[in-house]
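Undergrad: Okay, here's the prediction I keep looking at, along with the sequence it came from:
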Amino acid sequence: MSKRYWINSLCVEVNEKQVDTVSRHIYLNKKDFLSLTCGPEHILPQGAKWGGLEHALYLTYTCLIDYNLKSVADDLWSASRKLFEKHLEELYPQNLVKNSPEHFANIFKNYFKNIYRAPASPEKMAFRIYKTAKYLLENVDGDPRKILDLYLNSAKKRDAQDFLNWLKNQKYKGLPNGDKVIKLWFRTMCESKELELGNGMWNLQRHELAKIPMPIDKNIISAGIALGLVNVTEGRFEGSFSKLYEPFNYVWTLVAEKSQTLPLELDEPIWKTGRNCRRKKCQPSCFFKQICPKITNFMFKGEKNMPSKEWDILVWPIQ
């Protein structure tokens, strides 16, 4: 019998047959699938070298910024690249903290004034980066690449999941936070130059990263519904998509296992797929077009008026 979950009055069931279909498709076409990993975060500012200090700061600072729902991730990373290209010297932690937070905010807001998410502001986002620069100076000589060593020296053990949990506990000290963002930062800091997990700036090996679950957000859930991996058997749901974490985490972990792919490797390709599923915009080039049942009986209420307080409210199935 297929695995079922009850969330309030909603009952959903994992479609084991479709899980096998999707997993096999990924496994047989893995090179094409993993080519979708490349995202805007992999386009470095001019002059920055892969694995260098500038690369690490670019990833760390950008992952601190809440971007507006009217914008897309491409806009965020593009703005960050322009900031780094024009003001690189001022972004090194030792230089950034020589001046006041207000001084940096005046520079920062010229690049991000249309990017931030209310009720935040460019000034608040700039202060986050300023706070992080101080943390980096005080703990790792201003170098995010040394954060893994900081953890190893304090924890006295080498465990990727424990390291991720440790990072989450540092959020009040200035590091990126939020499950989606911190796993994006974690993944990109662990990627090799070929965008494969392992041997990155944080030198964790591939097998050490095997148990790290992928982040579950609107796009990941949208892809899971559209592909028919999780189906409604009874009831209706209207609420925060975060309440559906368990069934979708289970199903994507299962897909990773069956396709012999790490869960974190699914993140970027499935996120890109789900972004179109969420908007009901099937693309001719979609990796899953041959096997997708194109289920569209769901919506996010905040999609109609962005940004909206209802941005995370999932309605499933639509009446």
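TA: It's in.
Undergrad: Please make it C-alpha for all contacts and neighbour counts, starting now.
TA: OK.
Undergrad: So which residues of the protein form helices?
TA: In the chain, the segments counted as helices under DSSP state H are 16-28, 30-34, 53-62, 73-91, 93-96, 101-112, 122-140, 147-155, 160-168, 179-190, 218-226, 245-258, 263-278.
Undergrad: tell me the most buried of those helices?
TA: helix 218-226 (a mean of 25; mean count of other Cα atoms under 10 Å).
Undergrad: any idea of the angle that helix forms with helix 16-28?
TA: 120 degrees (axes from the mean of the first three to the mean of the last three Cα atoms, to 10 degrees).
Undergrad: so which of the helices of the chain comes closest to residue 316?
TA: Set against residue 316 and scored by Cα to Cα, those come closest in helix 218-226, at 9.5 Å.
Undergrad: and the closest one, what other elements does it pack with?
TA: Helix 218-226 makes packing contacts with helix 245-258, helix 263-278 when contacts are defined by 3 or more Cα pairs under 8 Å, 6 or more residues apart in numbering; DSSP states H and E.
Undergrad: which residues sit against the longest one?
TA: Spelled out, it's helix 263-278. Helix 263-278 is contacted by residues 33-34, 36-39, 187, 197, 210-215, 218-224, 226, 252-253, 256-257, 282-283, 286-287, 296, 299-300 when judged by Cα atoms under 8 Å, 6 or more residues apart in numbering.
Undergrad: how does it look with 7 Å?
TA: 33, 36-37, 212-214, 219-220, 222-223, 226, 253, 256, 282 (Cα atoms under 7 Å, 6 or more residues apart in numbering).
Undergrad: Also stretch 208-220?
TA: Against stretch 208-220 from outside (Cα under 7 Å, 6+ apart): 160-161, 179-180, 183, 241, 245, 249, 253, 262-264, 267, 270-271, 274-275, 278.
Undergrad: want to compare, so here's the second one:
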Amino acid sequence: MLKTTPARTKKVIEILMDWYQKKTEIFTNAELPEALIPEGITIGSYDHIMFLTQSVSIDYMRSAQQLWDAARTTWKDETTRWVFYPKEIAKRNLEDLIDAMSKHKLSKKHTKDPTTWRKVALSFNNLFDGDPRNLFQKFNYDALQIFNSMRSQYGKDFPYLAGSTGTSKILSLWIRMLHDFAKVEFRNLNEVPIPVDIHTARATITTGCLAGEFSGTFGELADKTKKAWIEACEGTGFYPLQLDEPLWNLSRYGCSNYKNGSTCPVRHQCRLRNYCVTENASSKIFLQQNNTTTIVTEYPEQQ
């Protein structure tokens, strides 16, 4: 059974956030793939919001770096840029969209990705005149209300983006991206759960935010992860969405290098090594999104 130790994790949060802000050691060149916007786009503009919104709608079970590189290339190509605009998508058929999204490998699933992309675009077109900002305005830019309405009222209209089963990370991720990169001024961001993918889950386990034994689906682990970070953030001055980028990059540049039964090759660059459960040789971590996830961890003797 997995357990939480909020007092311990609060120390982890303080170290992590200070370290990430200073961008030293493994974080020296840390960034997020979606942070780089195509040339010519103004931060916070309609173009920027649609670039982020449509791209993240298919951010599931694929390389984030490949997705965002392909999205930028598709935007740069004037013959394919139209795929980011709901009103333009409404004028064309699915086959046109399949061809355009395949040109620069924006689509990895031949028909599934374009079908999802088209559904999202047409829903924004039909419900909000093609502009997500009309959705935000409807709920007075309240992030929690937007989150809840997408999960319930608009769940069928926005596949994946609304956080359907198996893709629940995307809705939180979308809200966080819009706030961090498009500078959308949402309220109640502290109420939105952290998006959980393989990287966030791994960093949650290695830092000991969740520790003990677990065997089950990745979705079950993701639910426990969200609750654990909500609990740990209480009284810290931080909220879960703020931890998404640092945790994701902690795993990407650090924890992903660890192999069970070995010493982490980047531990000398990690300011959280005294808290890392991999310092205990008995810890075993097997994270899999499509198969059974198994975890057996213990805290290191010295912290």
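TA: Sure, I can see it. Just so you know, these numbers come straight off a predicted model, no measurement behind them.
Undergrad: And the helices and strands packed on helix 218-226 of structure 1: which comes nearest residue 52 of structure 1?
TA: Closest to residue 52 of structure 1 of these, according to Cα to Cα: helix 263-278, at 22.8 Å.
Undergrad: quick check: angle from the closest one to helix 218-226?
TA: Relative orientation of helix 263-278 of structure 1 and helix 218-226, computed by the same axes, to 10 degrees: 80 degrees.
Undergrad: gap between helix 263-278 of structure 1 and the chain center?
TA: 10 Å (Cα atoms, centre = their mean, to the nearest Å).
Undergrad: ditto for stretch 92-110 of structure 1
TA: On the basis of Cα atoms, centre = their mean, stretch 92-110 of structure 1 sits 26 Å off its chain's mean C-alpha point.
Undergrad: quick one: that stretch aligns where in structure 2?
TA: Under the alignment (TM-score structural alignment), stretch 92-110 of structure 1 falls on residues 85-103 in structure 2.
Undergrad: Whichever residue in structure 1 pairs up with residue 295 of structure 2 and residue 7 of structure 1, how far apart?
TA: Using TM-score structural alignment as the criterion, residue 295 of structure 2 maps onto residue 316 of structure 1. The spacing between residue 316 of structure 1 and residue 7 of structure 1, counted by Cα to Cα, to the nearest Å, is 12 Å.
Undergrad: Out of these two, name the residue with the larger neighbour count.
TA: For residue 316 of structure 1 versus residue 7, neighbours defined as other Cα atoms under 10 Å are more numerous around residue 316 (21 against 14).
Undergrad: Residue 131 of structure 2 maps to what in structure 1?
TA: By TM-score structural alignment, residue 131 of structure 2 lines up with residue 143 in structure 1.
Undergrad: Pull the contacting residues for that match.
TA: With contacts defined as Cα under 7 Å, 6+ apart, residue 143 of structure 1 is in contact with 53, 136.
Undergrad: Over to residue 120 of structure 2?
TA: 157-159 are the contacts of residue 120 of structure 2 under Cα under 7 Å, 6+ apart.
Undergrad: next one: residue 139 of structure 2
TA: Residue 139 of structure 2 sits next to 145-146 when contact means Cα under 7 Å, 6+ apart.
Undergrad: any idea how far it is from residue 145 of structure 2?
TA: Residue 139 of structure 2 is 6 Å from residue 145 of structure 2, by Cα to Cα.
Undergrad: could you measure residue 22 of structure 2 against residue 32 of structure 2, distance?
TA: Distance, residue 22 of structure 2 to residue 32 of structure 2, by Cα to Cα: 16 Å.
Undergrad: ok so, going back, could the helices of structure 1 be laid out in TSV, adding distance to residue 43 of structure 1?
TA: Putting the helices of structure 1 into TSV (distance: least, Cα to Cα, whole Å) gives the following:
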stretch	distance to residue 43 of structure 1
helix 16-28	25
helix 30-34	17
helix 53-62	10
helix 73-91	8
helix 93-96	22
helix 101-112	17
helix 122-140	20
helix 147-155	23
helix 160-168	24
helix 179-190	12
helix 218-226	22
helix 245-258	26
helix 263-278	14
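Undergrad: Please identify which of those helices is closest to residue 45 of structure 1.
TA: Nearest to residue 45 of structure 1 among these is helix 73-91; the distance by Cα to Cα comes to 4.8 Å.
Undergrad: The closest one - contacts with which helices or strands?
TA: When contacts are defined as 3 or more Cα pairs under 7 Å, 6 or more residues apart in numbering; DSSP states H and E, helix 73-91 of structure 1 sits against helix 101-112.
Undergrad: hmm, who's touching the helix it packs on?
TA: Contacts of helix 101-112 of structure 1 with the rest of the structure, by Cα under 7 Å, 6+ apart, involve 79, 83, 122-123, 126-127, 130.
Undergrad: now with 8 Å?
TA: If you take Cα under 8 Å, 6+ apart as the criterion, helix 101-112 of structure 1 is touched by 76, 79-80, 82-83, 96, 122-123, 126-127, 130.
Undergrad: same check, this time on stretch 206-217 of structure 2
TA: Outside of stretch 206-217 of structure 2, the residues that reach it under the criterion Cα under 8 Å, 6+ apart are 1-6, 8-9, 12, 204-205, 225, 228-229, 232, 255, 272, 275-278, 289-299.
Undergrad: Give the full set of residues in contact with the counterpart of residue 225 of structure 2 in structure 1.
TA: Aligning on TM-score structural alignment places residue 225 of structure 2 opposite residue 248 in structure 1. Taking Cα under 8 Å, 6+ apart, we find residue 248 of structure 1 in contact with 216, 221, 224, 230.
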